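S.K.: My questions are about this predicted structure, shown below with the sequence.
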Amino acid sequence: MNDNAQSAKPQWHHTLNWGLLYNKYFLTSNHQNLAQIGKETDTTRFFSLMCQGHLSTKQWNECKLLTVGTGADLIKIVRNTLQDDQHALSSVCQRYTHRQCEMVKRLKGADIQEQDAIKTVTCNWRFVNGLSLPHLLEVNLFWHPTLGIPYLPGSALKGILKSFLINTYPLNEAGKYDPDFITFMQRVFGSYEYPGKSDIDHQTENQAGDYIFFDALPTQKMTFVTDIMTPHFGNWYQDGATNAGQLNTTPNDWHDPVPIPFLALENFELQLAVLPRPGSTEKTPAGELAFITDMLCSALSYQGAGAKSAVGYGYFEASPT
């Protein structure tokens, strides 16, 4: 390809919104009955192959686009993206994480070390988040609303760390937390009801925490894989509480298991970023930020994040600095 042709190559693939593609435009190899597309078992696998660029020319030519809006040329755009640039998604992730690092550098101040504010964690196996969100497949994957990549919201990281600290810090002999621990939690997370607080503590006015938890963004192209969950007692899960005692809502072996395919992620690496909130009233104690980010990495390692952590999903290990 000559220089002129290279310079004329469109640059839309650098900012392709994969989340929009997944949630608003849906590729399928079964175009016989679009009304039933959400019931097809091969749709998730098809999207997985699409994201990895493993579709043959014949499969590309046969696939159709189910859309809730306009976009007749979108399938051609996606196809050309995957054929011309297999690292498009990796490029997008690297651009966003670099921008986040630059923002952290501008906000952190001279007395904060960058290695204390930014950490990288790698998923041990698989990760999935947002299964309960509405989608054509009845299961979903949580995408960033504007960046269009899988991620962990900063609010989720804040909640994960808070629950980890509360569950691991011991109560004293009186069944209460030490005052220093309560002060630390209120400074980091803002107003919160802790076990063992006195009536005077409840009169404290609401306040924001002194730290910002940024969204955790993937640092590289991840691998989309198809997994299957097979609930054996679907009727009992859905109607057992309201129709107890009925034959079809009783959990027994005569119910037919229903395999449900869903998208999951492998080779998933996240960048974590935490900073003192600009304008906070108190100066950050020495070493506190490093402690917070280290504890956040420990929480993701021991407690996990996302869905299906009970079966091994969503556990991360901190990458060497």
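M.R.: Sure thing, it's come through. Numbering: from 1, shown residues only.
S.K.: from here on, contacts and neighbour counts on C-alpha atoms
M.R.: OK.
S.K.: Longest helix in this protein, please.
M.R.: Assignment by DSSP state H gives helix 88-108 as the longest helix of the chain.
S.K.: Residues contacting whatever helix or strand comes next after it, please?
M.R.: Counting by DSSP states H and E, the next helix or strand C-terminal to helix 88-108 is helix 114-117. With contact meaning CA atoms under 8 Å, 6 or more residues apart in numbering, helix 114-117 is reached by V104, K105, K108, A273, V274, L275, L289, A290, T293, T321.
S.K.: One more pass at 7 Å, please.
M.R.: A273, V274, L275, L289, A290, T293 (CA atoms under 7 Å, 6 or more residues apart in numbering).
S.K.: got it, and stretch 89-96?
M.R.: Taking CA under 7 Å, 6+ apart as the rule, stretch 89-96 contacts H14, T15, P218, T219, Q220, K221.
S.K.: ditto for stretch 156-169
M.R.: So stretch 156-169 is contacted by F213, L296, A299 (CA under 7 Å, 6+ apart).
S.K.: how about a cut-off of 6 Å?
M.R.: The contact list for stretch 156-169 (CA atoms under 6 Å, 6 or more residues apart in numbering) reads L296, A299.
S.K.: swap in stretch 275-288?
M.R.: Residues contacting stretch 275-288 (CA under 6 Å, 6+ apart): D210, Y211, I212.
S.K.: Hmm, C123 is touching F268, no?
M.R.: Yes: with contacts counted by CA atoms under 6 Å, C123 reaches F268, the gap being 5.5 Å.
S.K.: So which of the contacts of stretch 89-96 wins on neighbours?
M.R.: The most crowded member of the contacts of stretch 89-96, judged by other CA atoms under 10 Å, is P218 (26 neighbours).
S.K.: another structure for you, compare them:
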Amino acid sequence: MMMPLYVEASTVLNAKDSNKGLWFEKFCNQWEIHEKYAYWTLEKKKQAWMQSVSNSKIGDAHQLNCAVKRMEKLIQFRSGKLYYMKTISRFVPGMGRSNPVDNGLTWHHTLGVPYLPGSSVKGILRSWATSYDTMVTSTQINDIFGPIPEKSNSSVGSVVFFDALPVAPVQLEIDIMTPHHPEYYKDPKKGKPVDWESPNPIPFLTVAEGQTFVFGVAPRCSGNEGDQKAVQMVTEWLPQALDWIGAGAKTAWGYGRFASDSKQG
């Protein structure tokens, strides 16, 4: 059967050193036509497709090392602070992204590995400062992270938040969620959850435990004393926030927790 993927792309993206993020998000090669409704679907092939990227480390070690070194030098030049944090549970960034397997993953466009965007790091730390640090004021929070966009024309804070990148090729794992009342969850107004509904196993990709990422923050103006103090506050929050509230999706189930990696620091 003809697949919605041209041959040249399939050959290149299936190579060992290919960008798996591009392959995973744009070039699925196991589509089938649904027998009844005539649309492209993976049906029960989802787990098999994901298994092809979870059997080995993802990413090029040399490219990752170069990217991390550039990031380290930039942050040091800007008088910022680096943190090396290791996943102590599974980690799922960008689960809500559109994807052939229904549950997405945030992939770095050029490195082809899962990562945590700087905007997400900023959001996590703002949430921690707002909800857990009773000593910080709302004025300080707005100064550090920028005022809430709806309440101000400016959203620039005194601290720059960098993307959190893996320092080495990443090990991925498959997990499965199993909603026991799929029809009820689709539309609770149609009825109550009942025992005769069939469970619906849904596989999804995760970053495995034990993967090290480098986090970085820097003052917006390296010569500004106030910005330097803001960075100091943020670096005190960062390991606590990643340990206690975590990052990415499913944090309420224990996903996305990090601890300091003493071997890298």
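M.R.: In hand now; what should we look at? Source: prediction; values computed, not measured.
S.K.: What are the boundaries of the strands in the stretch 51-200 of the second structure?
M.R.: Ranges of strands in the stretch 51-200 of the second structure, per DSSP state E, counting those that start in this stretch, are 57-58, 81-87, 159-161, 165-166, 170-177.
S.K.: Average separation of the last one from the aligned part of the first structure, please.
M.R.: Once the two models are superposed, strand 170-177 of the second structure sits on average 1.0 Å from its counterpart in the first structure (mean CA distance after the TM-score superposition for the first structure).
S.K.: a strand runs through A230 of the second structure, doesn't it?
M.R.: No: assigned with DSSP: H, G, I helix; E, B strand; the rest coil, A230 of the second structure falls outside any strand and is helix.
S.K.: so how many other residues sit close to it?
M.R.: Quick note: A230 of the second structure (other CA under 10 Å) scores 21 neighbours.
S.K.: residues in contact with stretch 46-60 of the first structure?
M.R.: L82, F224, V225.
S.K.: contacting residues for the residue most central in space within the second structure?
M.R.: Relative to the mean C-alpha position of the second structure, the nearest C-alpha, by CA atoms, centre = their mean, is the one of P93, at 2.2 Å. With contacts defined as CA under 6 Å, 6+ apart, P93 of the second structure is in contact with L105, T106, G248, A249.
S.K.: if we go to 10 Å?
M.R.: By CA atoms under 10 Å, 6 or more residues apart in numbering, the residues touching P93 of the second structure are 104-107, 114-117, 120, 205-207, 247-250, 255-256.
S.K.: Just give me which of those are shared by the first structure.
M.R.: Retained in the first structure (both residues aligned by TM-score structural alignment, their matches' CA atoms under 10 Å) from those: 104-107, 114-116, 205-207, 247-250, 255-256.
S.K.: Closest one to V136 of the second structure out of the residues you listed, please.
M.R.: Checking these against V136 of the second structure with CA to CA, the nearest one is A247 at 21.6 Å.
S.K.: There's contact between that closest one and G256 in this structure, I believe.
M.R.: Yes: A247 of the second structure is in contact with G256 according to CA atoms under 10 Å; the separation is 4.6 Å.
S.K.: Are there residues contacting both of the two? Which ones?
M.R.: T87, F91, V92, P93.
S.K.: Next, give me the two most distant ones among these.
M.R.: Taking CA to CA as the measure, those span a maximum distance of 12.3 Å, between T87 and P93.
S.K.: so how far is L172 of the second structure from I202 of the second structure?
M.R.: Using CA to CA, to the nearest Å, I202 of the second structure is found at 16 Å from L172 of the second structure.
S.K.: The two: who's more crowded?
M.R.: L172 (24 against 16).
S.K.: Now for the counterpart of the more buried one in the first structure: which residues touch it?
M.R.: Taking TM-score structural alignment, L172 of the second structure has F224 as its aligned residue in the first structure. Contacts for F224 of the first structure (CA under 10 Å, 6+ apart) come out as 44-45, 47-52, 126-127, 263-268.
S.K.: Now go through the residues you listed and say which are in helices.
M.R.: T44, R45, F47, S48, L49, M50, C51, Q52.
S.K.: Closest to L66 of the first structure out of those?
M.R.: Among those, F47 lies closest to L66 of the first structure (CA to CA), at 12.4 Å.
S.K.: In TSV, list the contacts of helix 114-117 of the first structure along with distance to Q6 of the first structure and neighbour count.
M.R.: Shown next, in TSV, are the contacts of helix 114-117 of the first structure (distance: CA to CA, whole Å; neighbours: other CA atoms under 10 Å):
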residue	distance to Q6 of the first structure	neighbour count
A273	36	24
V274	40	25
L275	41	24
L289	46	20
A290	45	19
T293	43	22
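S.K.: so how far is D133 of the second structure from I141 of the second structure?
M.R.: 10 Å.
S.K.: which of those two has more neighbours?
M.R.: Neighbour count, other CA under 10 Å: between I141 of the second structure and D133, I141 has more, with 19 against 11.
S.K.: Quick check: the aligned residue for that one in the first structure?
M.R.: Structural alignment (TM-score structural alignment) places I141 of the second structure against M185 in the first structure.
S.K.: same deal with Q240 of the second structure?
M.R.: The alignment partner of Q240 of the second structure in the first structure, by TM-score structural alignment, is S298.
S.K.: starting at the chain centroid, how far to the helix or strand that contains that match?
M.R.: In this structure, S298 of the first structure is located in helix 288-302 according to DSSP H and E. From the chain centre to the centre of helix 288-302 of the first structure is a distance of 18 Å (CA atoms, centre = their mean, to the nearest Å).
S.K.: Kindly report the same for stretch 146-162 of the first structure.
M.R.: Relative to its chain's centre, stretch 146-162 of the first structure lies at 6 Å (CA atoms, centre = their mean).
S.K.: tell me which residues in it are buried?
M.R.: Residues of stretch 146-162 of the first structure classed as buried under the neighbour-count rule (16 or more other CA atoms under 10 Å) are 147-154, 156-158, 160-162.
S.K.: Quick one: end-to-end length of that stretch, please.
M.R.: Terminal residues of stretch 146-162 of the first structure lie 27 Å apart, using CA to CA.
S.K.: how near is A35 of the first structure to T67 of the first structure?
M.R.: Counting by CA to CA, the separation of A35 of the first structure from T67 of the first structure is 12 Å.
S.K.: Show me which of the contacts of stretch 275-288 of the first structure are buried.
M.R.: Listed as buried from those are D210, Y211, I212; burial here means 16+ other CA under 10 Å.
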